[in-house]
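# Below are the sequence and a predicted model; questions follow.
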Amino acid sequence: MGILLGSAFPVKRMRWLKNLLATTLLPALASELATLGELTGQTLGHGQWKNLASLSFASGFLIWLAIYFLLPRPFWLYVLGHELTHALLAYLHGAQVYSFRVSSHGGAITTNRTGVLIALAPYIIPLYTLLWVALWKIVDYYYSLSAYQWLLYAGMGLTWGFHFSFTLSMMKECQPDFQEHGYFFSWVLIAGANLLWALVFLALTNPAVSWGGMARSLATHLWKQYTYWGHWLVAGLGQWVGRSVSQRGSTGT
């Protein structure tokens, strides 16, 4: 699965710059993990997970895992969503899509433009989850579904599980999407985006987790991580400069 360029324009990869950017994002990744662990621990420790939204979301997620591991996997459905996301992001970037191919063995689109967001969008955006929520909102606008809120969250959990499981399985494959921008850079962005989605779903399904509290926790961990690594980097550079100066001094004498 991937993107085929339908023009003669070369892809400017700038691998070293992307790898450098990915390296600077590692503390942010650690901050997201720490925030998710902290909020999840608080939720489980105080029994705040015992609400309709959380239980429904978790049930949907577990149902999908059972389907994924025990039944034939609907890979063609994943490929369809994967290539649709490529195409949608290409259109949003003003590109033209010349062909769209989907099968149970893989798929691809042909376009005249590519980029980081176009290439990595299927691994970052849970398309079926967004479509499920949009469909729910449209139907609820005309026919009240307030009595079936559990179904909304169960569907979110199931479709998020679909996205999460297939994304993990694709990350170990030799995907052209990753080769285009580098595996390290791609994996860091994908992990960071999906951790953010996990935080969003935790806040959406748990009334005890406020958006403000989540933002403060994330900001605190970001400050701690970047302060720690900043001090480590400055200390390391200081030692390197000191050794260089002393070596030059000894050479000059």
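In hand now; what should we look at? Residues are numbered from 1 along each chain as shown.

# from here on, contacts and neighbour counts on C-alpha atoms
Will do.

# hey, where'd the strands end up in the stretch 51-200 of the chain?
Secondary structure of the stretch 51-200 of the chain (DSSP state E, counting those that start in this stretch): strands at 97-103, 106-111.

# this is the other structure I want to compare:
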Amino acid sequence: MAHPPKNRRKPGAHHRPPKEKGRALAAFTGAAPAEIRFGMERETRDLVGRMLKIGFGLLCVPLSWITFETLFILVTHSVSPKGFWMTKEFAYYGLGAAIWLAFFFNLRFPTFTYLYVLGHEYTHAAAALVCRGNVTDIKVTPDGGYILTNRNNFFIALSPYIVPFYTVLLLAGWMLAKQRWNLEAHETVLYILVGLTHMFHLSYTIWMIAQPEQPDLDHSGRFFSIPFILWVNLLIISAFLIIGQSAASPAQYLGLWGHNAATFCPRLLESCREIWSFFRD
């Protein structure tokens, strides 16, 4: 949870109200006082920002469907002669995911929640630094946490829900270790750990979204935040499939995604016509 530092007023400093004469003169001449004019401009910017986020949230719904459809096609048309579901990469990824889900639903120790909060807040902090902000404090407990930063935006607020923190650390550490040692014989361990850490991220992300009060989501509005989180997580799963399974090259994936996007509206209209005809008849 990212919080900007509070602005503290110096002791003894008082904000004097504007003179009534100035207000009356401004009303008579048709000119608004500076504080009212700036307040209206700020409200206009906030309204435009909210409308843009609602619009992009609506756009993320078809984007998520197109991405899911493309992902489904890649999985069901795997290059492996045995099919995607029979590959060792998927088998060991699934094993790691199943191990974590067993812990999540049966043995969710406070240590696990603490580790999630730790990754959550440090992802906030990393995103703030990427956005050229300053992080002055990080608080982590099993019950929650926060960071203090002088900058906040939708990327900083939503970054823990789209970046699998421990999976990124795992892959970065694996790549560094490969520079020194031959790890090909231990790739099954990597797939298990990727499945475990990625499912750790997904399960806690869903759990956090389901909470009634979540300032990270409320910052940009849930109508924008949830579709955006869904879309980006589907893109990340697609990236895992392309890199780990070699189901398609990036160019092939983009071509398939573009084809599905180009035909989305005609297919949607055709489906709507069929549904309308069904109920009309």
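Nice, thanks for sending it over. Everything quoted here is computed from the prediction, not taken from an experiment.

# if we can go back for a sec, can the strands of the stretch 51-200 of structure 1 go into JSON lines with extra columns for mean neighbour count and distance to residue 161 of structure 1?
Compiled in JSON lines, those are given as follows (neighbours: other C-alpha atoms under 10 Å; distance: least, C-alpha to C-alpha, whole Å):
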{"stretch": "strand 97-103", "mean neighbour count": "15", "distance to residue 161 of structure 1": "22"}
{"stretch": "strand 106-111", "mean neighbour count": "20", "distance to residue 161 of structure 1": "20"}
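
# Quick one: those strands as a markdown table, columns for distance to residue 229 of structure 1 too.
Shown next, in a markdown table, are the strands of the stretch 51-200 of structure 1 (distance: least, C-alpha to C-alpha, whole Å):
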| stretch | distance to residue 229 of structure 1 |
| --- | --- |
| strand 97-103 | 43 |
| strand 106-111 | 40 |
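
# centroid residue for structure 2?
In structure 2, the residue lying closest to the centroid (C-alpha atoms, centre = their mean) is residue 162, at 3.2 Å.

# Now do the SS call for residue 82 of structure 2.
coil (DSSP: H, G, I helix; E, B strand; the rest coil).

# aligned partner of it in structure 1?
In structure 1, the residue equivalent to residue 82 of structure 2 is residue 47, according to TM-score structural alignment.

# By residue count, which helix of structure 2 is the longest?
Counting by DSSP state H, the longest helix found in structure 2 is helix 34-76.

# Summarise which helices and strands that one is packed against.
helix 222-240, helix 250-262 (3 or more C-alpha pairs under 8 Å, 6 or more residues apart in numbering; DSSP states H and E).

# Please work out which of those is packed deepest.
Ranked by mean neighbour count, the helices and strands packed on helix 34-76 of structure 2 are led by helix 222-240 with a mean of 19 (mean count of other C-alpha atoms under 10 Å).

# Could you give the residue range in structure 1 aligned to that one?
Under TM-score structural alignment, the match for helix 222-240 of structure 2 is residues 183-201.

# chain center to the matching stretch: distance?
Averaging C-alpha positions (C-alpha atoms, centre = their mean, to the nearest Å) puts stretch 183-201 of structure 1 3 Å from its chain's average.

# Look up how far residue 205 of structure 2 lies from residue 194 of structure 2.
Per C-alpha to C-alpha, to the nearest Å, residue 194 of structure 2 is found 16 Å from residue 205 of structure 2.

# Between these two, tell me which one has more neighbours.
Legend: neighbour count by other C-alpha atoms under 10 Å for residue 194 of structure 2 and residue 205, higher for residue 194 (24 against 18).

# give the contact list for that one.
93, 96, 167, 170 (C-alpha atoms under 8 Å, 6 or more residues apart in numbering).

# Which residues does stretch 115-125 of structure 2 contact?
1-2, 135, 138-142, 144-147, 156-157, 159-160, 163, 165-166, 201, 204.

# and it, which stretch of structure 1?
Using TM-score structural alignment, stretch 115-125 of structure 2 pairs with 77-87 in structure 1.

# average offset between the matching stretch and structure 2?
Taking mean C-alpha distance after the TM-score superposition for structure 1, the mean distance separating stretch 77-87 of structure 1 from the aligned residues in structure 2 is 0.2 Å.

# same question, stretch 157-167 of structure 1
Stretch 157-167 of structure 1 versus its aligned partner: 0.6 Å mean (mean C-alpha distance after the TM-score superposition for structure 1).

# Show the contacting residues for the spatially closest residue to residue 113 of structure 1 that is not a sequence neighbour.
Spatially, and ignoring its direct neighbours in sequence, residue 113 of structure 1 is nearest to residue 95 (5.6 Å; C-alpha to C-alpha, 6 or more residues apart in numbering). Contact analysis of residue 95 of structure 1 by C-alpha under 8 Å, 6+ apart lists 111-113.
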